[in-house]
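Participant: quick check, what structure comes out for this input:
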Amino acid sequence: MAGPLGRITRHTQNLLEVARYGGLRTGELPSEFEIADRGVHHRLRRYVTDLPADAPAIVLVPPLMVSSEVFDVSPQASAVRTLAAGGVQPWVVDFGSPEHEPGGLDRTIEDHVLAVDQAVDFVRKETGRPVHLAGYSQGGMFCYQVAAYRRSKDIASITVYGSPVDMHGSTPFKVPAPVAQTGARLLSGTANRYSLPGWMTRTGFRALDPIGAVTGQISFLWALHDREALLPREGQRQFLMRDGWVAFPGPSLAYVLEQFVLHNRMLSGGFSVAGRAVSLADIDVPVLTIVGEVDEIAPAATVRAIRQAAPRAEVYELSMRAGHFGLVVGSAAIARTWPATAAWVKWREGQGELPEEAVAVPETEASPAPRERLEHNLELAGSIAELTARRIAEEAAHPVRRIQRLFTPAAQIPRVARAVGLRGSTHESLATVFDRRAAHASETVGFLFEGLVYDYGVINDRVDRIVRGLIIDGVEPGDRVGVLMATRPTALALIVALNRIGAVAVLLRPDGDSAREAALGEVSRVYTDPAHEALRPAGIPGKAFILRGGAESADGVNDLEVKEQDAPPLPKWYRRNPGRADDLAFVFFTGHRARTRMVRVTNGRWALTAYGTASSAQLSDRDTLFSVSPLHHPAGLLTAIGGAIVGGSRIAMLSDLEPETFWAEARRYGVTAVSYTWTQLNALVEAAPNPAERDHTIRLFFGSGLPRGLWRRVTERFAPAGVLEMWGSSEIGAIMGNVSGTKIGAVGRPLPGSAKIRLARFDLETGEIARDASGFAIPAAAGELGLLMASDKATVRDLDAQTDVFAPGDSWHATASLFRRDADGDYWLEGVVEEIIQTVAGPVLPAPVGAVFEELPNVTSAVAYPLTDASGTDVVVVALSARKDVGAAALTAAAWRLPAQTRPAIVHLVDEMPLSSAGRPAGTVIRSAGVTGPAWRYDPKRDEYRPMTKAALAKLAATPPA
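Facilitator: Below you'll find the predicted structure:
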């Protein structure tokens, strides 16, 4: 009986000890350390070792809900002791227990990232060398974020243990991604008010494996008689069961849910730290990922996504059969994880070999599209039915109800309803929508510019300060005020402020004749930024203006921002956002020199385009738009900015499209959609491959004027991103979109809310609409050229309408645009009336001619224009920019696709295609420069192009252009 009695006695004694102290007293002491540095939210531990001062060092970062003792659970399971034994000096960032720290439960993710950033600075100064960072779970995410925030400065390498990057591709515990995202959306708004206490995080972790937790406790209790067998693992057990868990601050939890779970910005980029936009694509130091093959919290796919998120980094992987906790604590971790980490650090320091188990992860030439991009594209394709339905507003008694019955995604119904329901008296304007957006999400990042982030609320407050400044400066409702600025937040804030007052923003072009445009626009004053102050027309008052602070700060030029306490009371006439849909809001300009003309846009026209863009492009708060189009072009303010604000998307503003920096900024901002006008994307397509281009997050390019050849090159190079080509009449509320993107070159069909449109057959010979015997316009049949006629919805009030056009009593506005409509109902833009070239062979529309040559393999851009030859008659000339010489045979083959009478008389190369500020090839500039060669002349007898001699070119140059 001595054996069983002794066993019972020992069991009872140990059980009483567990009941009294929470576990067996092991007598073990933690590894010795000193507090080397302190911050507001952390303490930096330097562990005491016998290592020399020049030993390589590593900074270990714990996750939020687990205490820093995870790296020193017990002498038998101590990361810091194993690292020291391997010749690496350990440092540990200790965030403490938030519930016991002053303000700890109010900590944000940014607070933790900046704490690690401070630790890096300290260790770098102490050791005199770049720092090796290592983090467990969310601690590894902190390491990534710090390295990205610092642009890898003073970082030698990064090691992570079960740290997820792609929160959508493979969610924990195989929870469906839509379910996880829906939960994140529901919780993110309230999570910042509630912190998770330590007991809850502990219980949650144990609940992930309830059977294992129960069986583990039963096994422990059953073995209580054998103290010696239990003691080596008792520290680990107590850590998991009691000591290792701390509270998760509410604001940090809300940020994780919104930015990483919902918007997946660890993968796509675009989260912010200390007011700066951050992307993991800025990491260019080696990364070692320790992957758990049976890790349910951070599945292997979520960890391996660092390859896509950081395309410039060398990525290595060590895979082991372990769960999430077993990666850093336990026998497998002591045997493999920490020795491999020590070896990795020493290898990077040139003191050893790469660990045998660490395998380099190859770069991905082309990887599958992220799931969210695929979902977006499928959703976009599924929306064709309702977005391209013809004449919904006129053919249904209840258009919104009809759209709901069709295939409209639920998120688009309110937008379509607003577009369809616009009336002249509707209070809808840029300022109104901006106000609504700021009220709904004042603390949400709305704008990104030059690496900095701006919340909607901050920008809206600045708009109000600019309003006060404008009123003090004498601006009143109805005044026409010139804006001559680059595309930047300052310009947008000023435009919104003018719209908020009820004034008209006259958008002067930096490359236009500002004096002529100011006269046409009847402006009373002109506001500029410092770069364009010299272009302000003489004799017109104005100021140079830029937003205070941030990337746009400048001394002495911020005199329009007036704080409320510094301003006199607002005048009695002031009403916030008074604009109605039929009020004139903006004036744009088109043409050059004597052909410069105004394009007037009402609030309703702006709203129609904004809602149409947001609906057809499926823009949402998941998107970040790269606004490449300039604000002085309708596509910039109406399509890009308007669509993004209505859609709730973030706007990354770009002053100039520079291929050298485009991809770095796109990854930094997490760009998913890019606006364009004309050939702006050409520079991007022709640029050398960029590492950040791989696995990009862009799902859609949208805009207007994209040439067919460039369209193909964009979709081929940047697949799976699609193209949404749109078209809108300048002053009439007609808007079309090629929602499916399948017909390259087509502008698609009218969007919901668009004015009713119809094509009147057009005679190029006479330059007039073809009419029947009764004098009514003949509708253009499928395939026939027609002048686009539109109803008067969202149209400038004083724009003259034509009556009795197709039938007695009807009323239509004539545009200047010529289209063909195919048998499917899709529209194809052929040109505008004023561009028709009258040649000896007959009238020619230049746009289709240039399009044929632009599609040649080596041609990057083409433009057709008229040139008066020595006989005094106009001929068609095509200018090409090309990667290399284009042969006569290729030109002849292209010309054969055109009717004989439209083939250009001369084709010539230019060194660089001159472009307008909106990216449109400038035929007038080329015409003024003359044909210098290489050039080819069309020989109608041989039906081929032949090179022009120097003498022929000289003779041509002697004829001044008309």
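
Participant: make it CA atoms for all contacts and neighbour counts henceforth
Facilitator: OK.

Participant: what's around Val844, how many residues?
Facilitator: Neighbour count for Val844, taken as other Cα atoms under 10 Å: 22.

Participant: equivalent analysis for Leu484, please.
Facilitator: So Leu484, with other Cα under 10 Å, has 25 neighbours.

Participant: do the one 3 residues further on as well
Facilitator: Here the neighbour count serves as a burial measure; for Thr487 (other Cα under 10 Å) it reads 20.

Participant: what's near enough to touch it?
Facilitator: By Cα atoms under 8 Å, 6 or more residues apart in numbering, the contact set of Thr487 is Pro630, Leu631, Met653, Leu654, Ser655.

Participant: to compare against the first, here's another:
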Amino acid sequence: MVGIPNIGRALDRVVATAQNGLEVIRMGGLDTGTQPTPFRVEETSPMYRLRRYFPDDLNGGPPALLIPPMMVSANVYDVTPHNGAVSILHANGIDPWVVDFGSPDQEAGGMERTLADHIVAISEIIDLMHEETGRPVHLIGYSQGGMFAYQAAAFRRSEQIASLTTFGSPVDVLAALPLGLPANVMAPLAELFADNVFNRIAIPGWLARTGFQLLDPVKAARSRIDFLLQLHDRDALLPREDQRRFLEADGWVAWSGPAIAELLRQFVVHNRMVSGGFVIRDSLVTLAEITCPVLAFVGDADDIGQPVAVRGIKRAAPRAQAYESVLPVGHFGLVVGSTSGAHSWPTTSQWILWQEGTGPIPDEIAPMPDNPEKSVGSGVSLSSRLTHGLGAFADAGAGVSREVVHAAGSFRRTSQAVIRESVRTLPRLMRLGQIQAGTRISLGKLMSENAERAGHRELFLFEDRVLSHFEVNRRIDNVVRGLIQCGVRPGEHVGVMMETRPSALVAIAALSRLGAVVVPLPPDADLARMLRLADVVVVIADPASLEQCVEHAERVLVLGGGDVRSIPGADGDRIIDMEQIDPDQVKVPSWYRRDPGLGGDLAAILFTSAGGTVQQWPITNHRWAMSAFGAASATAMTDNDTVYCLTPLHHASGLLTTLGATVVGGSRIALSSGVEPESFAREVYRYGITVVSYTWTMMGDIVRDPELAITEHNPIRQFIGSGMPAGLWADVNARFPNAGVIEFFATPDGAAILANVAGTKIGSVGRALPETNRVRVAAWDVTEERFQLDARGFVREAGSDEVGLLLAQTRQRYESGATVLRDVFGQHDRWETSGQLVRRDVDGDHWLMGSVHGVIKSADGPIFPQPINAALSLHPDVDQVVVYPVGTAGSQLAVAVVSPRVRTNALTVSSLRVALAGLSAAERPHIIWAVDEIPLSHSYRPLADSFRAQGLPKPSARVWYRDDNGRYRRLTRTVLAEKEWILSSAESPQQVRSF
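Facilitator: Now for the predicted structure:
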């Protein structure tokens, strides 16, 4: 009889299980009797319905907008009515609103929604709420909803946004992908899916749910088993039934394909939540423009929004005060469940009240710590995974291996980095090595290839405008038609005088596509002489350069807008406004071939000034390609990069290195409105600049500005250019410790291309780039200006640290414009002379000493300008340096002119002498002359012409001479009259008497 009650209880359990199971099968779950929290739809649009909760009990509190992720129903904030987000917020005096995007598969046009559509919708809602309540809005977002909140705040530049609160919302996405998946594998896969899968299909709600569960299959299986085991106990199941039904069925909505593709492309492949420069409706956006305070909830067992990724907001938004609240939960537990009811939402309410000035700072928050730049692991500890049931499956994954096997992981990541660089670099080098005289290669052709391969991607960023490869390519084709209409033919030399703007790049590319020769014209040189040297009849100008060009050119084609009718001669013949030409009305002649340029064809003519004389540099397509492919490989340029093109296009560094490497790398090109600290700081974040181009001293005023509004958390990884003084280089390294400097050097004919790729030796120009011409240093007699020979009669190669002449070995016979020597180091070799003196150190790196004709030939022996320039530029108070000779060969004096960083008399002779301590007395300048300012060229090169014209400086308290003991003393009139070596070096006796 004892077993009868047990049998009865067993039967009751079976019956209860059957009843509850039948209800689950029929209704999808148990009837909990709960009712959704009341709300009123305040606004509807094709994109959303805006809910305002507790419409009959408005508390007049601060308005808060809750944003769900794309794949989760808006009901996530009301899963458990008495313990859900909207109820707790309302109970604490907050006015909760929720944006309901609906399910895209059930909305008209929903499956065509883009990521930008969501951001713009949120921005519109903020305006609506602000208009309704008269108060700024607090944004709250879970998971991707938090990403939306960040992006909308950045899009609005924090206007009418009081604060941001996010839950498990990743910012530095590639720092910690779900389950520790490696970024170098997932980023290419994400790009593949964005370009080839999600542009055709979407993700239905059931697949979103399945994907979420697969991220933690052990926990999902355990939850189902627990539910089945307790199916007989209705009272035990009811408290969690609403949450279970939400996760198992009701909480998931479809993802539109375009929105997923954009998410993957911008925020996974390119990780632009951190770097900035993402695009919302043709506007450039960066989280760096978020200025409102941020509270991020972090789950220490969250394997989706991992702590390292979430804390990326600290780096991405340096101007925002960032706080965090760490909870012992996974991703979903941050917003739904007992922990969220007890901690997340009460803390959020206290946070909002604190921001409103009506409550104290919450106990559960703390300032967010800096994320280590090279952190190990995801931030989800092994103990957290074990404690919170992520179990053996996750423990065996890549995420745990980062922490348990750190050494092995480090080796693996290093190996992957090497392999990844090889995969990216080798094809470029192979293509460069295959370019021959008859190979079709040109700037225009490479831009055509990029447009065919990635036409939809951004190319030009300028003044908040974004142009894709396709749009730029179409503009190039239209300009080509305009050039044809204006009578420009293939092979014709066409000048280009334009500021560095999109229209200038388009003009250069269009001339390349037509097969004409580009002649970039610097605005601060002898224009008439340059036009004559380069045989230029037609010049393309922007409106700002028009008057200067009209004065010297026979015909001027105006590109880039502006009213040219007021210019004398603007009759449509001598001055033609190309913007008025309709490309569709231009008949393309039969001779036109798109991108006809061959490797041996002349592509461009650049200019240089040697000894005050303007000389031309002929650049073939092969020479251009050598620089472009070499620079792209040296800088590891990819389509992840955004290059800040500050370099003038008439400078070799701008046309060959910056533009060339950017096109080869498929990178974005950001053009600046001006080179000054304020715009630099603003645009680095807005564009997401990763690579900055420069020439000479261009970066001086920027990096030395104490008010420069750039923190250590910025996206810049590389500075590339040529001519940077050693002192400025050191300052760049100090100001941007996480970025490198790659200094390029190319000989005037382009035969030798060197780069300091490692960037560790300040002032060195490094070594020849792979697959470019081999270089050697020939022993050179500086005084006699001739080679030194060995016992066989061949030229002797200079030893380590011996000054010699740089030569480049030519492999192509079609190059022109340089002196080619044969049988130099051995029989049948061919070498081009560079005219540049260098020394090669024991590691094989090269250091410039100056040009052959720039050596100062003093009575004490040769003096090289470059070491003097480098030594003085490293002086902490020196801004610019120029060195020039005075006198005749054999008795010349070396004069070093320095200007201070601050316009005071802070420079002292003792400190300048210390700066020169690394040079022997015979290598130092005879005279040091401190001036207020040294003029700069249009490419920021310090100019010595005005000082050279004066010869010896007049005696003053700011002029010092080197005495017989190598010390510097003030140059007075008495000293000037007594020193025979000064008198003998003067241009004429009258020059001395005039002092």
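
Participant: which of the contacts of Thr487 of the first structure fall within strands?
Facilitator: Met653 (DSSP state E).

Participant: what about the helices in the stretch 101-250 of the first structure?
Facilitator: 109-127, 138-149, 177-191, 198-207, 210-222, 227-238, 250-255 (DSSP state H, counting those that start in this stretch).

Participant: hey, which of the ones you listed is tucked in deepest?
Facilitator: A comparison of the helices of the stretch 101-250 of the first structure by mean neighbour count, using mean count of other Cα atoms under 10 Å, puts helix 138-149 on top with a mean of 27.

Participant: in the second structure, point out the residues matching it.
Facilitator: Aligning helix 138-149 of the first structure against the second structure (TM-score structural alignment) gives residues 144-155.

Participant: how much does that stretch stray from the first structure?
Facilitator: Following superposition, stretch 144-155 of the second structure is found to deviate from the first structure by 0.6 Å on average (mean Cα distance after the TM-score superposition for the first structure).

Participant: flag every buried residue along stretch 286-300 of the second structure.
Facilitator: 286-300 (16 or more other Cα atoms under 10 Å).

Participant: what does stretch 451-460 of the first structure give?
Facilitator: Gly451, Leu452, Val453, Tyr454, Asp455, Tyr456, Gly457, Ile459, Asn460.

Participant: so where is it in the second structure?
Facilitator: The aligned range for stretch 451-460 of the first structure is 464-473, by TM-score structural alignment.

Participant: go on, stretch 624-642 of the first structure?
Facilitator: Under TM-score structural alignment, the match for stretch 624-642 of the first structure is residues 642-660.

Participant: distance between the ends of the matching stretch?
Facilitator: Using Cα to Cα, to the nearest Å, one end of stretch 642-660 of the second structure lies 14 Å from the other.

Participant: then stretch 74-94 of the second structure?
Facilitator: 18 Å.

Participant: am I right that Phe588 of the first structure sits in a strand?
Facilitator: Yes: assessed by DSSP: H, G, I helix; E, B strand; the rest coil, Phe588 of the first structure belongs to a strand.

Participant: could you find the counterpart of it in the second structure?
Facilitator: By TM-score structural alignment, Phe588 of the first structure lines up with Leu606.

Participant: how close does that match sit to Leu655 of the second structure?
Facilitator: Distance from Leu606 of the second structure to Leu655 of the second structure, by Cα to Cα: 9 Å.

Participant: what's the answer for Gly674 of the second structure, then?
Facilitator: Where Leu655 of the second structure is concerned, Gly674 of the second structure sits at a distance of 18 Å (Cα to Cα).

Participant: got it, and Trp929 of the second structure?
Facilitator: Applying Cα to Cα to Trp929 of the second structure and Leu655 of the second structure gives a distance of 35 Å.

Participant: same question for Pro362 of the second structure.
Facilitator: 56 Å.

Participant: neighbour-wise, which of these two wins?
Facilitator: Leu655 (23 against 17).

Participant: wait, doesn't that one sit right on Leu649?
Facilitator: Yes: contact criterion Cα atoms under 8 Å: Leu655 of the second structure and Leu649 qualify, at 5.2 Å.
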